[in-house]
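**Q** my questions concern the predicted model and sequence given below.
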Amino acid sequence: MSVLGTVTTVLAGMVFGLAIAAPPGPMNAVIAEESVLRGWLSGVWAGLGAMAADACFFVLALVGVVAIVERVPAIRGAAFAVGGLLMLYFAYDAARGANDDHEAATGERRGFAKAFALAITNPYQVVFWLTIGVGMLEPGRIDVLEPLSSELAGTLVVATGSPALLVGFFAGIAAWVVGFPTTLVAAERRLTGVGSTVAYASALVLAGFGVAFLGEALAMLGSLV
């Protein structure tokens, strides 16, 4: 691959990483909560926690370990249950923190553990790395913008099978991990009440996903009885 081709592939991977990282979900809810309640660095640490879980899933998917989660319904159901309970607990924590003007910056890295725990118990991330994630290293093609919007499907299709695509993918996630907390902290400084609003919104998102995950767990485990 030429230098220009490598650069293009890395940039395409960055766009793909941003497209995966940007949509609303439990990970971004934790990043938002940490950013507005404990500061920019705490938000970045939370993002790095989710990113570390992705890196773990990628390695485990390559060696075939995470495939067990997909094959064994009992393990998937247990993962959904643990993930759902964690999300409900962190939803309560976010709502409680929203009542404080600002929590102490002690334990800035606690967001890393929170996001990592949520991500590592998320079966949807397992499925992603079993399919699209590992597929980035296999020869083929991938629609970069489709995860962001179905209307953008087919706009940017790149060849897979190059490590450069994976490097760009994680670089895109890293850019979001830094940029999202930066935007939130800047908004909080300019507008009063943003911190509490974001924290309460994060609590609602986490609670919603928590209930949904517990519902999935009950359905899966109930079918085994």
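**A** Done, it's in.
**Q** drop to CA atoms for contacts and neighbour counts, all remaining ones
**A** Will do.
**Q** so what's residue 199 up against?
**A** 32-33, 36-37, 94-95, 97-98 (Cα atoms under 8 Å, 6 or more residues apart in numbering).
**Q** ok, now residue 175?
**A** Counted by Cα under 8 Å, 6+ apart, residue 175 has contacts residue 18.
**Q** can you give me the strands in this structure?
**A** 140-143, 157-160 (DSSP state E).
**Q** residues of the first one that come out buried?
**A** Right, the one you point to is strand 140-143. Residues 142-143 are the ones in strand 140-143 that count as buried (16 or more other Cα atoms under 10 Å).
**Q** same deal with the last one?
**A** The neighbour-count check on strand 157-160 (16+ other Cα under 10 Å) flags 158-160 as buried.
**Q** try stretch 204-222
**A** So for stretch 204-222, counting by 16+ other Cα under 10 Å, buried means 204-211, 213-214, 216-218, 220-221.
**Q** in addition, the following structure is provided for comparison:
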Amino acid sequence: MLSYIPNPLIIPVGLIVGMLIAAPVGPVNVLCIQRAIERGFWGGIAAGIGSVTGDALIALCAGLGVGSISGVVETHRAVIQVVGGIALVAFGMRLYFSAPRLKLDTDGSSARLKDFVWDIPQTFFLTITNPGAVLGLFAVFGGISTFVEVYSTIDVLLLVAAIASGSMLWWVALSNLIGRYRHHIDLRMLNRINRIAGLLLAIFGAVLIAEVIWKAGRF
């Protein structure tokens, strides 16, 4: 009976790890922040859900001992990295050249999560096509397993849920903070933000592609 009771330390550790995973600035984070600035709280939440879902899927594979996933990523890393790099460059260029659209509820209507649901698969795709993030999350999960006892499937599922919850708490807090102050941003400032975010995304993607080309040239 006791084997079905999960380790209670898993929850706080998973929450902290989830926040730490979501906090560093990376390509997906840049896109999520841009969405929150342009579209408000629910825009940021929608983008965050895609990122969190991708991280949760990777963590679940790591927790269930699906080592073949890690092996596949390592074997086909170059292809995955090029695909992810091209996607980042495309997203970045599209964002850079698109006209700024600051969505404010000036007409009395209120935005909902369903209004921005298309952002979820976009950030999900960018998350799972980043081989560095995938392998890094496998390593992080392995480190957690040595720090906190994770034996049963229930422990694994609880840890994945805690990590996802921690990441989601980060995006809720950040989107709420941005939503409180975004009304001070005008279209000119948003255009600058979009261009900076677009350039960062394109640079991230170009670096991924360049790394593959450079490694290929060494062999």
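**A** Cool, got the structure. Bear in mind the structure is a predicted one, so any value in this text is a computation, not a measurement.
**Q** any chance you could compute the TM-score here?
**A** The TM-score (TM-score structural alignment, normalised by the length of structure 2) is 0.77; 199 aligned residues with a Cα RMSD of 2.8 Å.
**Q** so which of the buried residues of stretch 204-222 of structure 1 sit within helices?
**A** Members of the buried residues of stretch 204-222 of structure 1 lying in helices (criterion: DSSP state H): 204-211, 213-214, 216-218, 220-221.
**Q** quick one: the helices in structure 2, in order.
**A** Using DSSP H, helices in structure 2 cover 10-22, 27-39, 41-63, 67-75, 77-97, 119-128, 131-147, 153-181, 187-218.
**Q** surely residue 221 of structure 1 meets residue 72?
**A** No. The pair residue 221 of structure 1 / residue 72 is not scored as a contact, 10.9 Å apart, by Cα atoms under 8 Å.
**Q** for residue 93 of structure 1, see how far away the most centrally placed residue in structure 1 is.
**A** Centrality entry for structure 1: nearest residue to the mean C-alpha point is residue 27, 4.4 Å, by Cα atoms, centre = their mean. Note on residue 27 of structure 1: its distance to residue 93 of structure 1, by Cα to Cα, to the nearest Å, is 15 Å.
**Q** please apply the same query to residue 81 of structure 1.
**A** Applying Cα to Cα to residue 81 of structure 1 and residue 93 of structure 1 gives a distance of 18 Å.
**Q** who's more crowded, the two?
**A** Neighbour comparison, residue 81 of structure 1 and residue 93: the larger count goes to residue 81, with 25 against 14 (by other Cα atoms under 10 Å).
**Q** quick one: residues contacting that one.
**A** Neighbours of residue 81 of structure 1 in contact, by Cα under 8 Å, 6+ apart: 213-214, 216-218.
**Q** between the residues you listed, which sits nearest residue 41 of structure 1?
**A** Distance to residue 41 of structure 1 across those (Cα to Cα) is lowest for residue 213, with 29.0 Å.
**Q** which one in structure 2 is aligned with the closest one?
**A** In structure 2, the residue paired with residue 213 of structure 1 according to TM-score structural alignment is residue 208.
**Q** its match: what's its closest spatial neighbour, skipping adjacent residues?
**A** Take residue 208 of structure 2 and drop its neighbours on the chain: the residue closest to it by Cα to Cα, 6 or more residues apart in numbering is residue 85, 5.4 Å away.
**Q** any idea how far residue 131 of structure 2 is from the one you found?
**A** Residue 85 of structure 2 is 10 Å from residue 131 of structure 2, by Cα to Cα.
**Q** neighbour count for these two, which is higher?
**A** The residue with more neighbours, out of residue 85 of structure 2 and residue 131, is residue 85; 26 against 22, by other Cα under 10 Å.
**Q** the more buried one touches residue 210, doesn't it?
**A** No. Taking contacts as Cα under 8 Å, residue 85 of structure 2 lies outside contact range of residue 210: 9.1 Å.
**Q** and for residue 67 of structure 1, the neighbour number?
**A** When neighbours are counted by other Cα under 10 Å, residue 67 of structure 1 comes out with 16.
**Q** who's in contact with the equivalent of it over in structure 2?
**A** Matched to structure 2 by TM-score structural alignment, residue 67 of structure 1 sits across from residue 70. Residues near residue 70 of structure 2 by Cα under 8 Å, 6+ apart: 134-135, 138.
**Q** let's have those residues in TSV, adding distance to residue 163 of structure 2 and neighbour count.
**A** Below are the contacts of residue 70 of structure 2 laid out as TSV (distance: Cα to Cα, whole Å; neighbours: other Cα atoms under 10 Å):
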residue	distance to residue 163 of structure 2	neighbour count
134	15	23
135	16	19
138	13	23
